[in-house]
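Student: one predicted model, sequence on top.
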Amino acid sequence: MTDKKTPPQQPRLFPVHSKHMTLEFDAYDSELRCTVCAYLVEELGFERRGERVDGWDEGISPSFVRDGLELQAGWSHWADGDYLLAVCPHGDQLLHDILAAIRPDLSFHPRRGEGH
């Protein structure tokens, strides 16, 4: 039997029970997720806050926080990988903007100068 690796899928953005948006990357530690995380810290000035906690089928990573805006981060087998979760309307918009900057080839091209 051959082991075929499933190609990465386009990330998905949808509301969760809190009515805020979550962006699922459909992969664990993907290059795309690492690029988005670096963009949040290096370009938009977010800080990472919190502890990393790993469970059997899900985990919590430090959140991205800046000026009252927070994106929670983590991974889950239910999400098939890593995710970012907004906790406010500005976070919802930021996740929409991030998804809009992801090309079909999974490269990330944000518009510069978006202050969020």
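Tutor: Ah, there it is. Residues are numbered from 1 along each chain as shown.
Student: switch to C-alpha atoms for all contacts and neighbour counts from now on
Tutor: Will do.
Student: ranges for the helices of the chain?
Tutor: Here the chain has its helices, by DSSP state H, at 31-38, 89-100.
Student: what helices or strands is the longest one leaning on?
Tutor: Packed against helix 89-100 by the contact rule (3 or more C-alpha pairs under 8 Å, 6 or more residues apart in numbering; DSSP states H and E) you find strand 12-15, strand 21-24, strand 69-76, strand 81-86.
Student: can you put those in TSV and add distance to residue 104 and mean neighbour count?
Tutor: Converted to TSV, the helices and strands packed on helix 89-100 look like this (distance: least, C-alpha to C-alpha, whole Å; neighbours: other C-alpha atoms under 10 Å):
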stretch	distance to residue 104	mean neighbour count
strand 12-15	12	15
strand 21-24	15	24
strand 69-76	22	21
strand 81-86	18	24
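Student: let's bring in a second model and compare:
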Amino acid sequence: MRPTLQTAANSHLTIDFNALPESHWEALTTRLMETGGFHRIGQTVMGLDEAILPSFQRAGLTLAAGWNIWSGHYLLSECAAGDEFLRTLFSELGTEGFLPPV
């Protein structure tokens, strides 16, 4: 199942990566930190079928990160700037061949 971009319960956008391989998630986290200017904040909190992962933060923007059995890994915006960032990221990932073909 391909990643999806949708509105979450907090009224902001989320990218659910669904069945994206772990290696793709790791490559994305590296990309966000090395070229996106983000750093990680917080600690991992594990549950039975979910995990809250360290958030990605840069000036004026924080993206929550996590994993659960329904969405796979996900990035969750918490503000309008985060919504715009996730829209752009989702579009770029598809055009760069990062996401699996339809």
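Tutor: Happy to help now that I have it. Just so it is clear, the model here is predicted, and its values are computed rather than measured.
Student: how alike are these chains, TM-score-wise?
Tutor: The TM-score (TM-score structural alignment, normalised by the length of the second structure) is 0.86; 99 aligned residues with a C-alpha RMSD of 1.9 Å.
Student: for residue 40 of the first structure, which of the helices and strands packed on helix 89-100 of the first structure is the nearest?
Tutor: strand 69-76 (9.8 Å; C-alpha to C-alpha).
Student: quick one: that closest one to the second structure mean distance?
Tutor: Compared with the second structure after fitting, strand 69-76 of the first structure has a mean deviation of 0.4 Å; criterion: mean C-alpha distance after the TM-score superposition for the first structure.
Student: residue range for that strand in the second structure?
Tutor: Against the second structure, the aligned range for strand 69-76 of the first structure is residues 61-68 (TM-score structural alignment).
Student: how about residues contacting the matching stretch?
Tutor: Residues outside stretch 61-68 of the second structure that contact it (C-alpha atoms under 8 Å, 6 or more residues apart in numbering) are 49-57, 73-79, 81-82.
Student: for the residue nearest the centre of the first structure, give me its contacts.
Tutor: The geometric centre of the first structure, computed from its C-alpha atoms, lies nearest to residue 84 (C-alpha atoms, centre = their mean), at 3.4 Å. By C-alpha under 8 Å, 6+ apart, the contact set of residue 84 of the first structure is 22-24, 71-74, 95.
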